[in-house]
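**Student:** Sharing a model prediction with you, sequence too.
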Amino acid sequence: MSRRSHSPPDPSSSRLAKRPRLDFEPLTPDDYKDGLMLAPMVRSGALPTRLYSLKHGASLVWGPETVDKAILHTERVVDPVTGVVSYVGKTKPIFLTHPIEKPYLIYQIGSADPETAVQAAKMVMQDVAGFDLNCGCPKPFSTHAGMGAALLSNPDLLCSILTALRQAMPPEISVSAKIRLLPEQNDTLKLVERIINTGVNALTVHCRTRNQRKREPALIDRLREIVEFVEGMGRGVAVIENGDCEGFWDARRIREITGAHSCMIATAAEANPTCFSPTPLTDLEKTFIPAYIRLARYVNNHWSLTKYCSSMFIGDHVNGSRSDLKNVRAAIQQAKCYEDMEQITGTGTGEDEFRGIVEAIQKRGGRRVKVQILNGDSGPMSSKGFSDSATTEATTTATDVPTTSAGPEDAPSTAQSECSSKLTPEADGTRDRLQTPPTGPADPSLMNAPLAPANEMRMPLPAMITGELPTPTPTPRIG
């Protein structure tokens, strides 16, 4: 006799559905510590980006902010082939997820009403490991309705939403919040104290004020006092830093300055979702973008989202040529559907990429990756700057690629490995930002310096200036 499929709970009912059997350990405050997290990003935090972030070492991933009222009017649909879960609205899916990411997925809610927030949480609770309240987004689409950063000016409402979520959700569902700094540090500490008292497991602090934008440096030096304040409360709540963290190695600098328990990456992950690895992929036009588009097509990610994300990807170039870059970028800009990208992606279905990601994530066994990269209390340090056990766990998904996976994304080149080794910190914990320039013939189009070899981008200079001839005989024009 076949078993009945699990029915989603009635959002209008105050009674919780029967507690489901968990295939993984529930999130605790410790699971938010010693990790690198993918930040919640509207559009950029799509399902394919989250899956690749997990494959390459992200401890937890935040989904994009979803307004509570929007999810209430959706229907939960499961793809029988891929297993992808879609919350479909009137015209398109509002939220996509897959069971493989459930132990690591934090669903971020945009809300300005406790009751509506709880109803929205009940709609998706069977597919996520925790909920996060957005209290930091400064964009008008969020703040105009009293959500996002507007909650910073209304701490009573902010805390009432968190309290309602904590009381309504079963204990195995985590609750957290993401805020921004207030102009005055004392006001920030008062708000943090109230948030911690609601029973959250973690607090993410974007180290900018509501009026600051990402082009302005994050005020990360203000976070240490907040971390010490939270630790002094004795609740064990994790404090996650957000703002200006550029990747795996940069998290060391951030944590040394702030004392934060973990770091969250936004802009750098938007540009390269493999930045969670000690050896992120390079030459993304060849090694990542084609595979990403194939995967997105396989999981039925809307083309407009895939196009947006793909156009944002950019990484270091080691072997890629300028023409490769231009061709891929031009194809993405001109494409109106997945079929228009087959010249770049090939005819692969994306199933191989998906299988490789699933196998890499399954190797974790539901455990959250610990990346201990602090000196002192982080245990014995290896020559690369973090404990040997953490090294193995953090790099498993980035370097131990299953043999069944296929595609250029799954086969980092030797040149990439050599490049990444140049970025490895030395044993004394220092890290400079110097990189060995690429070898090979120079690109004439970039050589505009006055004394550079003659090329079509500049007029020739007299020999008396260049010193190419002993006499001031004019250099003949080229072409």
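**Tutor:** Arrived safely, thanks for sending.

**Student:** contacts, neighbours, all on C-alpha from now
**Tutor:** Noted.

**Student:** Which neighbouring elements make contact with the helix or strand hosting residue 106?
**Tutor:** Per DSSP states H and E, residue 106 falls inside strand 105-110. If you count contacts as 3 or more C-alpha pairs under 8 Å, 6 or more residues apart in numbering; DSSP states H and E, strand 105-110 packs onto strand 60-62, strand 66-67, helix 114-124, strand 130-135.

**Student:** The structure to be compared is supplied as follows:
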Amino acid sequence: MKEQDLHHPVTIGNVEIQGNLFLAPLAGYTDVPFRSLCIEMGADMTFTEMVSAEGLSRDGEKTMDLLKRAENEQQYAVQLFMGATDSLEGALERLAPFNPTFIDINCGCPVPKVTKTGAGSSMMKDPASITEIVRTITRTLPIPVSVKFRTGWDANSENYLEFAQAALDGGAAMLTLHARTRAQGYAPFADWTKLTTLKGYCMQKGYQVPIFGSGDLFHAQDAKRMLTETGIDGIMFARGAIGNPFIFAQAKDILAGREPQSIPLEQTVHVILRHLDLMIAHYGEKSACIQMRKHSCSYLKGRPNTAQVKQAIVTATKRDDYLQAMEMLHTSC
């Protein structure tokens, strides 16, 4: 593939996405404000936080809130997780009015409170379960289904090709591999060679589904490296986008052969306040200011002489507190 073609549209089932740089679903982070901001900053596709199929089937208020769409989200995907299919049909009935572009099934979350219910990466222990889930969704709703999974439960059970086949047997229109086992969690390093193997397997079997990769994408140049080294179709920025929504535009520059723009302090301050204002509009001032603390500290990570600024932020409860902290940032950096 030519360098200038590394950023390109992607077809998922009957849907075309304008580009192949996605914001991965991240519990506690990819809410409406952050997704909206990442779209402004160049993300081609966004996903909700993990949505419980059981909670959705019960019409749970907090669960339904996760399905809200940002005003600039012309396309978005809902990520579902479940330990069994009992509640799936009810969940799909409540999901349909939200008109997601496609549904993603979480088979990769390694967190114990998720895996102990049989959801997340626990599903990799039973590949037949993903066939049933994908088949049920594709029979119920006229939208594509994608599956996000890991290389296996642990080093002794790396069954990602078998699991991919099971998902494809159910009718999956896209696969995303986080190139670590569940046992590895998020420890270094992701094995990108597994992405190459998965892509080759699907091509050999004649499947024309896009393969996306995740894992160790912390810098804009990592997007080019993953795409060129593995031959996959697209990437999902996850932790690399936290406090760094600039990563999408920078990656597009690199994929187009341009020098990525540097991010001056003024732009960082502007985006922090833009992010805060989006959160205030969504949550109200006090809740937004408390939730914004974790994001703000991520924006400032690695910048020298910011300890006092971060201390001010972690006690902020009003927008004015953030304005004062940003003034402090100007004088300290």
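**Tutor:** Received the coordinates, thanks. Please read all numbers here as calculations on a predicted model, not as lab measurements.

**Student:** hang on, the earlier thing: which other residues reach the strand holding residue 106 of structure 1?
**Tutor:** With C-alpha atoms under 8 Å, 6 or more residues apart in numbering as the test, strand 105-110 of structure 1 has contacts from 40, 60-68, 117, 121, 128-134, 142, 147-148.

**Student:** try 7 Å this time
**Tutor:** 60-68, 128-134, 147-148 (C-alpha atoms under 7 Å, 6 or more residues apart in numbering).

**Student:** do the same with stretch 299-313 of structure 1
**Tutor:** Counting by C-alpha under 7 Å, 6+ apart, 43-44, 82, 84, 270-272, 289, 293, 296, 329, 332, 337-338 sit against stretch 299-313 of structure 1.

**Student:** Generate JSON lines for the residues you listed, with distance to residue 76 of structure 1 and secondary structure as supplementary columns.
**Tutor:** JSON lines is the format used below for those (distance: C-alpha to C-alpha, whole Å; DSSP: H, G, I helix; E, B strand; the rest coil):
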{"residue": "43", "distance to residue 76 of structure 1": "20", "secondary structure": "coil"}
{"residue": "44", "distance to residue 76 of structure 1": "22", "secondary structure": "coil"}
{"residue": "82", "distance to residue 76 of structure 1": "15", "secondary structure": "coil"}
{"residue": "84", "distance to residue 76 of structure 1": "10", "secondary structure": "coil"}
{"residue": "270", "distance to residue 76 of structure 1": "27", "secondary structure": "helix"}
{"residue": "271", "distance to residue 76 of structure 1": "30", "secondary structure": "helix"}
{"residue": "272", "distance to residue 76 of structure 1": "30", "secondary structure": "coil"}
{"residue": "289", "distance to residue 76 of structure 1": "29", "secondary structure": "helix"}
{"residue": "293", "distance to residue 76 of structure 1": "24", "secondary structure": "helix"}
{"residue": "296", "distance to residue 76 of structure 1": "19", "secondary structure": "helix"}
{"residue": "329", "distance to residue 76 of structure 1": "35", "secondary structure": "helix"}
{"residue": "332", "distance to residue 76 of structure 1": "31", "secondary structure": "helix"}
{"residue": "337", "distance to residue 76 of structure 1": "25", "secondary structure": "coil"}
{"residue": "338", "distance to residue 76 of structure 1": "25", "secondary structure": "helix"}
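
**Student:** Out of those residues, who's the most crowded?
**Tutor:** Neighbour counts for the contacts of stretch 299-313 of structure 1 peak at residue 272, which has 28 neighbours (criterion: other C-alpha atoms under 10 Å).

**Student:** Now check structure 2 for the residue matching that residue.
**Tutor:** Structural alignment (TM-score structural alignment) places residue 272 of structure 1 against residue 244 in structure 2.

**Student:** Spatially nearest residue to its match (excluding sequence neighbours)?
**Tutor:** In space, and not counting its chain neighbours, residue 244 of structure 2 is closest to residue 299: 6.3 Å by C-alpha to C-alpha, 6 or more residues apart in numbering.

**Student:** Tell me, how many residues neighbour the one you found?
**Tutor:** Residue 299 of structure 2: 18 neighbours (other C-alpha under 10 Å).

**Student:** Could you check which residue of structure 1 pairs with it?
**Tutor:** In structure 1, the residue paired with residue 299 of structure 2 according to TM-score structural alignment is residue 313.

**Student:** Please report how far its match lies from residue 44 of structure 1.
**Tutor:** As defined by C-alpha to C-alpha, to the nearest Å, residue 313 of structure 1 lies at a distance of 10 Å from residue 44 of structure 1.

**Student:** Overlap in contacts, the two.
**Tutor:** residue 270.

**Student:** can you give me the helices in the stretch 51-200 of structure 1?
**Tutor:** 68-72, 114-124, 140-143, 155-168, 185-196 (DSSP state H, counting those that start in this stretch).
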